[in-house]
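Student: return atomic coordinates for the entry below.
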Amino acid sequence: MFDDARKRKALDFVYSYRIPLLFLILIVCVIFQIHGSSINELNFFNVKHNLLFGVSREIRADEFNVNTMLAFSQYVNNFSYFTDIVRAATTDMFLIYGQPVWDIGIIFKPFLIGYLFLNQAQGLSFFWVSRLLALLLVSFEFGRLLTNDNKKLALAYSLLITFSPLIQWWFAINGLVEQLIFGQLGVLLINFYMNTTDYRKRLLAALAMVIVVGGFALVMYPSWQIPFAYVFVLLAFWIFLKNRKNFLFNKKDLLIIVASLAILGVLMAHVLSNSLETIKILMNTAYPGNEVFNGMGVSTYFFNYVPSIFFSVMPDNIPLNVVDTSAFCDFFPVPLILAFIVLAYQKTKDKLLFGLLALYFIMVIFYFVPLPEFLLDITLRGHVRNIRLYSVIGFLGVLILIRSISSLKELKPKKLIVISSFILSVIVVYLSTFSYEGYYMTWMLLILVVFYTVFISIIFMSSSPEGKKIFLIACIVLAFLTGALVNPIDHGVDVVYESNYIHEVENIVHNDSNGVWVVQDLYFNSLLPVGAKTINSVNTYPDLEKWHTLDPSHQYENVYNRYAHIAVILHNDSDTQFGLISQDIIHLNINVNDLEKLNVSYFATPKNLEEFSNENVTFVKIYSEGPYNIYNVKYHS
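Tutor: Here you go, the predicted model:
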């Protein structure tokens, strides 16, 4: 009895002080420079460094090689809105792959603010940990709203979202975490606004809503923004219907709303005025600007969650790209079955659950069925990649699952539940083999059937308080297996800055700050943190004027007019050509005599470039460490 009372007291303390406790965790992590980045993959020069836990992952290159390197480059750029370090050309650092800048627009990207006041390691820590804790907290509060304040289910929901395979494999990329934080927080703020009569609190909620709406809009990744917007608009409408009878509205509210919209409009106009040219260029790119998508989704993706308990510990030989096809664990088709039981069999009246189901089936139609052009335009469906739409369908599945459990009445007999769960598990595991047959071994299939039999049985038996407690425990186990092990727990950024090679690059940049660099067979963005103006660093949008100097007839414009990672390959005896390897990877096969057109000054490469020297250009080795060299390019024209 005493132990139970003490446990209850401890849990009550954690719940009551959850926000201060999370702030304390954030402060401690920032002090000790804790983060989840896979930057250890950049340790080409064997800097002595030990991960605290887990493994860094090469497949997370968009995180450690792109997003993190761009952020670090801003320290050399004094956090200006535009930089000439990335692409070795004037580049918008705020709008695309949003990075920390000293600009009022940064209020829409609050998780980047740490970079402005902290060193690189602590800024990275703040970025990682604040987003993780914010998503955990906001999802918990949203879960309370979704479940009529059932804290066990709310925590289970928070874990299913925060430590889902989708969130963890995409963490720090394309604003996915921010979209879920802002979207859920927006719904919570509307609910708060409508349930308080204190106008100071209403004003604060409205001002927070300005940041939420602006932050969501400026993620600039429509493939997720558009379908997530559908979900959050539906939820906001539900909140309005739920509270409309008791909501008191007067002239003060009108003034608050008008003022908030005006502030949002002014701030967004400021950002758009800075980035208008960027937007124009982006909208006219071959990728991602001019892509149109319409139906024809892959049905087997609905079962991508099934093997995810193995991915973080057994990442080899996965036939699909584990990042691209990661999912929310929604246990499809369990949410639909459970919702049918609650609404039809148990005759529960639940407008939200009905609305979520309706939107679910609308999105399934969008996913599979090609729409007429006018519907593509009206619904914005054409801007949404199928694989991203399927992610949002999975999010809806989690919402339906948790909402259904919160309304579920006891189901009997338990023996029938277990048998049905076993049959369902066999079916979903079998259907997942169409995508993962080459990955599975027999013992893995057996484990999956047992695991999902147990988990699905727990779901169907979760009507009681004890059942919900067991469901929460099961979600903790699932979160650990599918999400918590994906990213490492690491500290510091010494692998980026503390090699002799990087110090030499830094010295060269100090003495020749306008020198233009090409990086070969290293991560192309790895020199950005010390200010090396790298022409083939990630082209977040194309520099057409530069590429036209190599392609005056615009023969290859469809190749380089895109977001691109660019590998530079030197030739002595062939004309310069661009080759499209994948939608975001380009090979620039360049004749050495054309390097002068790009004003290239230095090469960082493991290759021997002296063999490319001729009467027009000479490659002079000025530094080497192990297999990696630095060449100065001399022109004789």
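
Student: CA only for contacts and neighbour counts going forward, please
Tutor: Fine.

Student: distance of the residue nearest to residue 92 when sequence neighbours are not counted relative to residue 89?
Tutor: Setting aside the residues directly before and after it, residue 92 is nearest to residue 82 in space (C-alpha to C-alpha, 6 or more residues apart in numbering), at 4.7 Å. With the distance defined as C-alpha to C-alpha, to the nearest Å, residue 82 ends up 9 Å from residue 89.

Student: one more to put side by side:
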Amino acid sequence: MKKIRSFGIFFIKWRYVIALFVLLCSVSLNLNGSSIANWNSFGVRETVSGTTSETKTVDDYQGIQKLKLWIPSLSRNDDTVIGSPRPIRSDEWLVQTPFYLSQVKTGNHFINKSYQDSGQNMMLAYNVSSWHISTIGKPFNWGFLFLGASRGLSWYWSFKIIALMLLSYEFAMILTSKRKLLSVVSSLWITFTPTVQWWFMQHLGDVVFFSLLIMVSIYHYFNSEKKVFKIMMAINLIIALIGFPLIIYPAFQVPFAYVIMAFTAIQIFKALRNKKVKLFDVIVIALTLFVSLMIDVLTIYQSWDAISATLHTVYPGKRISVGGEYTWKNLSDFLFNIFLPFKTPQVSNQVELSSSFNFLLYILLILPFVIKRKDIKKNIFGIILVIYSLMLMFYSIVGIPTILAKLTLFSYVPFSRSWQSMSVIAVFASVWFISFIWDRLDRIKLTKILPSLLFVTILYLYRGLTDDIYKNYLGRFTTISFIVIMLVAFICILYRKNRIFYSIMLVIVTIGGLTVNPVTHGIGVIENKLLSHEVESIVEKNPNAIWMSDSTNLYHFVQMFGAKSIDGVRFYPDKQLMTKIDKQNQYEEVWNRYAHLKYSLTNENTSMTTPVPDNVNINLNVNELKDLKIKYVLTTRDLNKEFGSSFTEIYHDNDNNRIFEYLK
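Tutor: Okay, the predicted model is just below:
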């Protein structure tokens, strides 16, 4: 044990050096967590070497065979080293990652002109990389500016995970009054919370990252006497105060903003009370706020047309949420987490079902029996986390009046996003509670807490054993086992069985969180395809030609290679383009939305449908191609046979992907 303890002390002491070394190794080895291998399942399998690239996911195996995917292997020909690519994460591999690759290929401009006619503001497009001053607040994007597409993607994933672990450790040290081992476990617990990992490359991952960066920087700023260190924390704050507002996803920003404000208010009050605020601090804080605010205002001003267009869309538009659409049954949703990486559910999907492993219900019922009035002042932030988690739960299950929702800005927060925010904040609350219990000098009497323990456990068991969703998805044995394990873990907290608790949590975090995203080597699954090389070659010869896809899933493919295209994923409508297609303005309710634009050529009149809220299917009359100045069409159909000699086939591969040149 002494050797393990010595290693732990060494690891913690040199954590930043070790983190830098791991980051450099990861980027050098070109590793990322993208599910980009799913492009194989979208009909792009033929490689330049003539082989066929295949992708296996958890849905391709049964039972124990699924674990094969988590045995590291270099023999898988889709560049996945370990884990399962996630088809459900299409927001990542089908949307966000192609945006990044397109940006690198076209010069990382703030407005990407590849998305015809008007281009697309890339600040709204998941905040991808661009040569813009706002990129100061997006450190995980810096690699795309200097390292190219493949290693830029590696920098994104590696930096974000490593930095989030470091921030989680520092935040846990604040919550736990510097309990180092508990903070190490908590850093993994927070970073690999299932809902964070399922949303990692999108909004929630960013919101958690910047929230922790703000709170950790503020804490260390006010608790340091060294001016150089204070300036370093101020720089961190500038990055965070640019990054957090420009996520532009209030559904997660609003819930976490309240946590940040509460923490900041407490730290400022303590600093003022202890007379730690000097003239130097006033100047530094003022400059920090001024610089970050000016960059935020400039970016929003330059993006206002796009933001306004988004707010006036049919979907998502300016939604008014009041909560109240979940039920008390969702209190046991944490049971799903342990199976989500290994089994696709039949109801909803992994992303929406994901939450966290936390002890909030136990804490809510037991806290009144263990906290004393004298404890409140010292533990005010932890208590706020518990109460606020309860409020978020109330909002999701019961709801609030519309006027209150608007006043609190929760009108921007759908019930499901409130619930997932609560799941993460409940982890923060759990970490605080553990330290609070372990700081107590007196032992907790079992007779006081036994009814609460039994009530929560019976509630979980009742839900798990009577609801068909749990019975069919988890099975009774797994359900009972997991509930008992969580109960044992909580009892270990109450009676200071540290080692058992750490072991249980590390196993749970590893199974339910660490297995969510795969480890992938590079982006060869895209770059080394025959179709990719052909598109890239055509773009080099004719960079200003306009493309479109026809009757294919590859509507967001050619943009990755710098091609200008009228399809793809649009965060807000291109009215200039839509005016050309929808000349009579018949279909504004259809195209005025966040949309995956998909075209099918036809001899009939142009029409549009929206089968699901974020998809727009356009049946485009073939004669419209001339007005739209289309030069190349990517399709799986024989356009010569269907539309005559106006098309010349210039490419055809074994996946039946074809490229036609339009001659009129």
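
Student: for the residue nearest to residue 92 of structure 1, what are its contacts?
Tutor: Residues counted as contacts of residue 82 of structure 1 (C-alpha atoms under 8 Å, 6 or more residues apart in numbering) are 90-94.

Student: quick one: whatever residue of structure 2 lines up with it from residue 302 of structure 2, how far?
Tutor: Taking TM-score structural alignment, the alignment pairs residue 82 of structure 1 with residue 111 from structure 2. For residue 111 of structure 2, the distance to residue 302 of structure 2 under the criterion C-alpha to C-alpha works out to 10 Å.

Student: repeat for residue 249 of structure 2
Tutor: Distance, residue 249 of structure 2 to residue 302 of structure 2, by C-alpha to C-alpha: 18 Å.

Student: neighbour count winner among those two?
Tutor: Just comparing residue 249 of structure 2 and residue 302: by other C-alpha atoms under 10 Å the higher neighbour count belongs to residue 249, 18 against 14.

Student: just the strands from the stretch 1-150 of structure 1, written as ranges.
Tutor: Under the criterion DSSP state E, counting those that start in this stretch, the stretch 1-150 of structure 1 contains strands at 34-35, 82-83, 91-92.

Student: with distance to residue 241 of structure 1 as added columns, please give those in CSV.
Tutor: CSV is the format used below for the strands of the stretch 1-150 of structure 1 (distance: least, C-alpha to C-alpha, whole Å):
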stretch, distance to residue 241 of structure 1
strand 34-35, 41
strand 82-83, 44
strand 91-92, 42
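
Student: now, of those strands, which is deepest in the fold?
Tutor: Mean neighbour count, computed with mean count of other C-alpha atoms under 10 Å, is highest for strand 34-35 among the strands of the stretch 1-150 of structure 1, reaching a mean of 24.

Student: that one aligns to what range in structure 2?
Tutor: With the alignment judged by TM-score structural alignment, the segment of structure 2 matched to strand 34-35 of structure 1 spans residues 31-32.

Student: what comes into contact with the matching stretch?
Tutor: Judged by C-alpha under 8 Å, 6+ apart, the contacts made with stretch 31-32 of structure 2 from elsewhere in the structure are 151, 153-158, 519-522.

Student: okay, now residue 641 of structure 2: neighbour count?
Tutor: Residue 641 of structure 2 is flanked by 9 other residues according to other C-alpha under 10 Å.

Student: ugh, typo on my part, it should be residue 472 of structure 2
Tutor: Using other C-alpha under 10 Å, residue 472 of structure 2 has 11 other residues around it.
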